[in-house]
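1. fold the following and give me the result.
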Amino acid sequence: MPVTLTPGHVDLATLAEIYWQGSPATLDPAAMPAIEAAAARIAAVAAGAEAVYGVNTGFGKLASIRIAAEDVETLQRNLILSHCCGVGAPLETGIVRLILVLKLMSLGRGASGVRPALIRLIEGMLAAGIMPVIPEKGSVGASGDLAPLAHMAAVMIGEGEAFLEGQRLSGAEALARAGLDPVILTAKEGLALINGTQVSTALALAGLFRADRALQAAVITGALSTDAAMGSTAPTRAEIHALRGHRGQIDVAASLRALLEGSQIRESHREDDERVQDPYCLRCHPQVTGACLDLLRQVSVTLQIEANAATDNPLVLSDGSVVSGGNFHAEPVAFAADQMALAIAEIGAIAQRRIALLVDPALNYGLPGFLTPAPGLNSGLMIAEVTTAALMSENKQLAHPASVDSTPTSANQEDHVSMACHGARRLLQMTANLNYILGVEALTGAQGIGFRAPLDTSAPLAAVIAAIRGEISALAEDRYMAPDLEAAARLIAEGRLAAAAGLPLPSAF
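-> I've put the predicted structure just below:
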């Protein structure tokens, strides 16, 4: 069933459902009067003598050039075609769907001046599954995500390309197959479509939704590692975390306690631990992953606001004035993407150290080297750990902030830009890397717990191990490992470890 969007009031859970489930969406009909009023105001301005940016003038550095009334439709069409300068691979379907939904939400605020026909066309494209081919590169995240949004808008005017039912078609053919007609853009409508932060925001939201799943999995894989290493649960005691007071830390510690409750492995060494303290990667798991959770929660607030915002230019204000501003500048999204990059890198960094601990016979408290029953003849999980080190290092490099790298564009008219679009796009690679790291930790944790038999782990972790073993058998002797790592990463990416645990886990939203 289509999701009904109330402009200004759409929550992240709804957008996550659209991203993960592929749900179509429609605008709340209550938004239409404001949309119609703003469109009428733009039509009146276009018919008047006053020069208004984006309505009857050129764009950017060419804003001083007045456009004749009979050329307004040509102006808008030329705007779309000339801005289709994206390069690189097409964005994935789930992200393109989010872009269309976010554009629908932004236009639905009734400040953009577009006609209801544009709203109906976007809804029709979502319902039919027409996903414009949007190249991944070309936006600097200011003046809107101009190039990628132009590729979206091109399909709406019967140009460009789109995916429909697995086929890559011309925009005109995709619309025709779905029984939809292209629009002829009138005053400001082309600008309303390509101004805005919808591509940057969609990419950032996809990064957030993926990072949230990964963080939940990291709580579980960290618990697996703790039990496999015969780590102490004392550092998860509630009062320790209450004394510090950070919400994320408190929530992660509570989940770790629940995940480890009832473990025979834990009870077996409660009274005779030789260790006074566990390494930081076990003992400080709540502090590090909890701080990452707090960062993702802060990002969630920013992105929910941005997802519901009117970000094109100019805007039709409540008094009827049409005013040029700068809501298209994606600095909040750029900062949010940079914050997420830090969190993603750190979740992976501490998880990688837990993997390193478990495969090291000098540190893993009685487990065989590299978690193989016959070390030497077999290398076990030796190189799986090396792979996670490579991925951890790559994520550290990718975590360098994008938002500080402004450069002037458009003949210095747009002299400070956010770089939000590629700053958010890099989160897709980073979360993919993180899923592999956590997948390997799931394998090492499950393998390590297996060596503790006949002692059993907790019921929730036993259920998690059963889910892992449903896809990947225990490592008895060396085998071709790459498919195991792919399968483990899918368990993380699809949220199946969290589902298997059967316990509430902390979330970013």
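2. from here on, contacts and neighbour counts on C-alpha atoms
-> Will do.
3. any chance you could map the helices in the stretch 201-350 of the chain?
-> Taking DSSP state H, counting those that start in this stretch as the test, the helices found in the stretch 201-350 of the chain are 238-244, 247-260, 264-268, 280-283, 285-307, 331-359.
4. most packed of the ones you listed?
-> Across the helices of the stretch 201-350 of the chain, the average number of neighbours (mean count of other CA atoms under 10 Å) peaks for helix 331-359, which reaches a mean of 25.
5. which residues are in contact with whatever helix or strand comes next after that helix?
-> Remark: after helix 331-359, the chain's next helix or strand is helix 382-398, criterion DSSP states H and E. The contact list for helix 382-398 (CA atoms under 8 Å, 6 or more residues apart in numbering) reads 341, 344-345, 348-349, 352, 355-356, 359, 370, 426, 430, 433-434, 436-437, 440, 485.
6. quick check: angle from the helix or strand just after helix 382-398 to helix 382-398?
-> Downstream of helix 382-398, the first helix or strand assigned by DSSP H and E is helix 420-450. Counting by axes from the mean of the first three to the mean of the last three CA atoms, to 10 degrees, helix 420-450 lies at 160 degrees to helix 382-398.
7. helices or strands up against helix 420-450?
-> helix 198-228, helix 331-359, helix 382-398, helix 459-469, helix 482-493 (3 or more CA pairs under 8 Å, 6 or more residues apart in numbering; DSSP states H and E).
8. quick one: closest of the helices of the stretch 201-350 of the chain to residue 491.
-> Shortest distance between residue 491 and the helices of the stretch 201-350 of the chain, using CA to CA, is found for helix 331-359: 16.0 Å.
9. which strands and helices lie in contact with the closest one?
-> helix 198-228, helix 280-283, helix 285-307, helix 382-398, helix 420-450.
10. tell me which residues of the last one come out buried.
-> Buried residues in helix 420-450, defined by neighbour count with 16 or more other CA atoms under 10 Å: 420-428, 430-450.
11. tilt between that helix and helix 482-493?
-> Using the same axes, to 10 degrees: helix 420-450 against helix 482-493 is 110 degrees.
12. to compare against the first, here's another:
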Amino acid sequence: MTSTSAVPPLAPTPLVAPVIVGARPLSPAEVVAVARDDARVQIAPAAGARVNATRELIERLADDPEPHYGISTGFGALATTFIAPDRRRQLQASLIRSHAAGTGAEVEREVVRALHLLRLQTLATGRTGVRPVVVATYAAMLNAGITPIVREYGSLGCSGDLAPLSHIALAALGEGEVRDASGALVAASDALAVAGIAPLVLEEKEGLALINGTDGMLGMLSLALADLDNLLTVADVTAAISVESQLGTDAVFAADLMALRPQTGQAASAANLRAFLADSPIVASHRDPAVCTRVQDAYSLRCSPQVHGAARDTLDHARMVASRELAAAVDNPVVTVDGRVESNGNFHGAPVAYVLDFLAIAVADLASIAERRTDRALDRTRSNGLPPFLADEVGVDSGLMIAQYAAAGIVSELKRLAVPASVDSIPSSAMQEDHVSMGWAAARKLRRGIDGLARVLAIELVTGCRALDLRAPLQPGPATAAVRDAVRAAGIAGPGPDRFVSPDLESATALVLSGAVAAAAVSAASFTTPENRPAFEEDDDHIAR
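-> Below you'll find the predicted structure:
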């Protein structure tokens, strides 16, 4: 699989509506719009009054001779150490510099932008005590396309994503390195100067406010929700192609059979399969029991809606957790609505970490059943008449034999990535932070898992479309034919002598990830009722990606 840590391409020109920050909780789609599509951000007017009010409270407490955590004290295990007023600016800068301790490869641009946006949203709630200039600076950096360099390792997911958030804050101070809007690696101070942004000089409480939060893991969860909305539809498409091309039956997907087991996701996937297989001459050709004497298809064909549906239900649960977290104002200490400044544990990433791990299980199983469908198509003893490995000249050509090896290797890795990170914990900060969520690690492995799933589905897509062509003169149904035509239009080969396979698999993966496969199937399919159409279709921006 391709590493998720590659240096990103140049930022595209924003073509989407601005995202308003600080008016209400952000939606996952708004996070994606800023992270991937470079939507500009605007601070809601009401946010300014909230930020001003809480800052005034922090400044009063800063003048209090009694120590207040995070305002006039040290941090973590040094929370009882009083810091004199003339040393507090140095304290804030030292906090950011010391906590910007990430190491490893660069994190993807979209992840950094999501992380940055979500911290900005929390700052704009007025619950953190920062000055308005901090909010304005974070917004200006996003709009200028300045992407701080964040490294792969450093976060334990408690107190939130400290190291990744510290790298964002460090850039706002004019220190460290960033990528500018063109993708060039430059000094943060130079990027800020070009954009006309003054580097921040942090005051009391602001250092903590910039780095205490679950923003990295939540940003990656938001991106994963969008990816999996697409890939779950693609999985239904490729399953339909496999069922059709392997002469499987669509009778097992009937609505009344699904109603006997009222699982929401299963019913949705079965409805997709029925729609994608509707009006298929290939399926119709073997409906007559006198022609087809098989009693049952293999589980990988027959149980596709059960497995895909369970993944859909898992995604819905993750979406619920994400929506709650997107409504949160996570900081420690936090300024309450009634003006108290209270220590708390809301930065702990367990709620997000659990669903990230849960999704990794679903991703691994989706890929597993897709690989089994692919393998059946290539085995002449199970494919119902297809040539071995879909080869052109059997014995001379190997067809798609090794493409299945690639799918099998990816599935094996996805099983390892499905081992939960959130059950691990390793103490830090002199045992003050003695239980951590590992949510950042859970998010990182989920991203790799999603990449792997897309590739396994792409291999099933290439295999299934070649198998459909080998059923000629019988023709596929409208939906699967539209997908097959999109695959061919992308230059991916059909039946014929062996050729260099890898470029076809890369092109198919790009087609899957772009949303083009799902869009082609949905646009040509016959759904019995509008509400049965896959939900992603309502999001035109998502299809465009």
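13. what's the TM-score here?
-> Superposed pair, TM-score by TM-score structural alignment, normalised by the length of structure 1: 0.98. Supporting alignment: 509 aligned residues with a CA RMSD of 1.4 Å.
14. any idea how far the counterpart of residue 33 of structure 2 in structure 1 lies from residue 424 of structure 1?
-> In structure 1, residue 33 of structure 2 lines up with residue 17, judged by TM-score structural alignment. Distance from residue 17 of structure 1 to residue 424 of structure 1, counting by CA to CA, to the nearest Å: 20 Å.
15. what is the burial count for the counterpart of residue 349 of structure 2 in structure 1?
-> Residue 349 of structure 2 maps onto residue 330 in structure 1, with residues paired by TM-score structural alignment. Residues within reach of residue 330 of structure 1, counting by other CA atoms under 10 Å, total 29.
16. surely residue 330 of structure 1 touches residue 422?
-> No. Using CA atoms under 8 Å as the test, residue 330 of structure 1 is too far from residue 422 to be in contact (11.5 Å).
17. overlap in contacts, the two.
-> What both residue 330 of structure 1 and residue 422 touch, as defined by CA under 8 Å, 6+ apart, is the set residue 200.
18. so what corresponds to residue 201 of structure 1 in structure 2?
-> Residue 201 of structure 1 maps onto residue 218 in structure 2, by TM-score structural alignment.
19. can you pull the contacts of its match?
-> 115, 322, 325-326, 352.
20. can you list the residues you listed in JSON lines and add distance to residue 142 of structure 2?
-> Formatted as JSON lines, these follow (distance: CA to CA, whole Å):
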{"residue": "115", "distance to residue 142 of structure 2": "11"}
{"residue": "322", "distance to residue 142 of structure 2": "22"}
{"residue": "325", "distance to residue 142 of structure 2": "21"}
{"residue": "326", "distance to residue 142 of structure 2": "18"}
{"residue": "352", "distance to residue 142 of structure 2": "24"}
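21. ok, now how distant is the residue nearest to the spatial centre of structure 2 from residue 322 of structure 2?
-> Centroid-nearest residue in structure 2: residue 224, 1.8 Å away (criterion: CA atoms, centre = their mean). Applying CA to CA, the value for residue 224 of structure 2 to residue 322 of structure 2 is 11 Å.
22. which residue, other than its chain neighbours, is closest to the counterpart of residue 200 of structure 2 in structure 1?
-> Mapped onto structure 1 by TM-score structural alignment, residue 200 of structure 2 lines up with residue 183. Counting by CA to CA, 6 or more residues apart in numbering, residue 183 of structure 1 lies nearest to residue 157, which is 5.1 Å off, once chain neighbours are set aside.
23. isn't that neighbour right up against residue 186?
-> No. Taking contacts as CA under 8 Å, residue 157 of structure 1 lies outside contact range of residue 186: 11.4 Å.
24. the alignment partner in structure 2 of residue 462 of structure 1: neighbouring residues, count only.
-> Alignment note (TM-score structural alignment): residue 462 of structure 1 maps to residue 481 of structure 2. The number of residues packed near residue 481 of structure 2 is 21, by other CA under 10 Å.
25. excluding chain neighbours, what is closest to residue 481 of structure 2?
-> Nearest-residue entry for residue 481 of structure 2: residue 475, 7.8 Å, with adjacent residues in sequence omitted and distances by CA to CA, 6+ apart.
26. quick one, strands of the stretch 101-250 of structure 1?
-> With DSSP state E, counting those that start in this stretch as the criterion, the stretch 101-250 of structure 1 has strands at 131-132, 135-137, 161-164, 167-170.
27. which of those strands sits closest to residue 177 of structure 1?
-> So among the strands of the stretch 101-250 of structure 1, strand 161-164 is nearest, using CA to CA, at 8.8 Å.
28. and that closest one, what does it pack onto?
-> strand 131-132, helix 146-156, strand 167-170, helix 171-177.
29. as a markdown table, these with distance to residue 123 of structure 1 and mean neighbour count would be great.
-> A markdown table is the format used below for these (distance: least, CA to CA, whole Å; neighbours: other CA atoms under 10 Å):
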| stretch | distance to residue 123 of structure 1 | mean neighbour count |
| --- | --- | --- |
| strand 131-132 | 12 | 30 |
| helix 146-156 | 11 | 28 |
| strand 167-170 | 19 | 16 |
| helix 171-177 | 12 | 20 |
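30. distance to residue 272 of structure 1 for the ones you listed - can I get that in JSON lines?
-> Listed next are those as JSON lines, based on distance: least, CA to CA, whole Å:
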{"stretch": "strand 131-132", "distance to residue 272 of structure 1": "61"}
{"stretch": "helix 146-156", "distance to residue 272 of structure 1": "61"}
{"stretch": "strand 167-170", "distance to residue 272 of structure 1": "64"}
{"stretch": "helix 171-177", "distance to residue 272 of structure 1": "69"}
